[in-house]
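Student: pasting the structure only:
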């Protein structure tokens, strides 16, 4: 009798493709936010470093998850779940970066 383990479980192709679409859309939003922020006429200061670090790490995590999802192995449940967790970490880092950027701008305005 053939035993199934977690490595044998596959993700439905349609579900994986939808996840890839979501990752691509959120990644493009993240990149466009960084572009808009970089074009901000207010000069960058040391206070902006935490926001920049969070944004950079968040984009890197989202890009990593997209690259993993585009591979054939991402149909395996274990690989899919790991890429999904990496993506969610990236989203949380981007949210923290956006919040840090807003706080840094507010602090600069109040000076």
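Tutor: Perfect, thanks for sending it. The structure presented is a predicted model; accordingly, all values stated were derived computationally and were not measured.
Student: contacts, neighbours, all on C-alpha from now
Tutor: Fine.
Student: now for the longest helix along the chain, which elements pack on it?
Tutor: Longest helix in the chain, counting residues (DSSP state H): helix 77-110. For helix 77-110, the elements it packs on are helix 13-38, helix 49-69, judged by 3 or more Cα pairs under 8 Å, 6 or more residues apart in numbering; DSSP states H and E.
Student: ok, second structure coming up, stack it against the first:
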């Protein structure tokens, strides 16, 4: 899949990722898909502090970690707010723990682009 730099149409994205360097890499990939401003949160609690900005968000990338149910709760809250979500994890066992679009870490750019496309399409 060739990256479509209009996929996100300059709209903001939310990245919930504990590792800052991984979050920056995801931001770079999202920029190739047309993301505008990026909001960063290290965990679900920080993401909730940004809730006033959620209506503008085109997409959220949310990290799931074993033993942390708050990531799954955040996923459900974002989906309930009508925000497409891509879930990331390094733990393959978590793919069956929640419905949604997953990518496995480390995240190849093509896999993220495909996941973003699926998440945006599932919202329609």
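Tutor: Perfect, I can see it now. Everything quoted here is computed from the prediction, not taken from an experiment.
Student: report the TM-score for the pair.
Tutor: The TM-score (TM-score structural alignment, normalised by the length of the first structure) is 0.30; 47 aligned residues with a Cα RMSD of 3.8 Å.
Student: list the helices and strands the strand or helix carrying residue 86 of the second structure packs on?
Tutor: Assessed by DSSP states H and E, residue 86 of the second structure sits inside strand 85-89. In terms of contacts (3+ Cα pairs under 8 Å, 6+ apart), strand 85-89 of the second structure is packed against strand 59-63, helix 69-80, strand 101-104, helix 109-123.
Student: if we use 6 Å, what do you get?
Tutor: On a contact count with 3 or more Cα pairs under 6 Å, 6 or more residues apart in numbering; DSSP states H and E, strand 85-89 of the second structure meets strand 59-63, strand 101-104.
Student: what count of nearby residues applies to residue 52 of the first structure?
Tutor: 19 (other Cα atoms under 10 Å).
Student: any buried residues in the longest helix of the first structure, and which?
Tutor: For helix 77-110 of the first structure, the neighbour count (16 or more other Cα atoms under 10 Å) marks 77-80, 83-84, 86-91, 93-98, 100-101, 104 as buried.
Student: mind putting the helices and strands packed on helix 77-110 of the first structure into TSV with distance to residue 108 of the first structure?
Tutor: Shown next, in TSV, are those (distance: least, Cα to Cα, whole Å):
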stretch	distance to residue 108 of the first structure
helix 13-38	15
helix 49-69	14
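Student: distance of residue 73 of the second structure from residue 15 of the second structure?
Tutor: 15 Å (Cα to Cα, to the nearest Å).
Student: so between these two, which is more surrounded?
Tutor: residue 15 (26 against 13).
Student: circling back to that earlier point, and the helices and strands packed on helix 77-110 of the first structure, which is most packed in?
Tutor: Comparing these by mean neighbour count (mean count of other Cα atoms under 10 Å), helix 49-69 comes out on top with a mean of 20.
Student: would you mind measuring from residue 89 of the second structure to residue 44 of the second structure?
Tutor: 15 Å.
Student: oh sorry, the question was meant for residue 88 of the second structure
Tutor: For residue 88 of the second structure, the distance to residue 44 of the second structure (Cα to Cα) stands at 14 Å.
Student: likewise residue 70 of the second structure?
Tutor: 6 Å.
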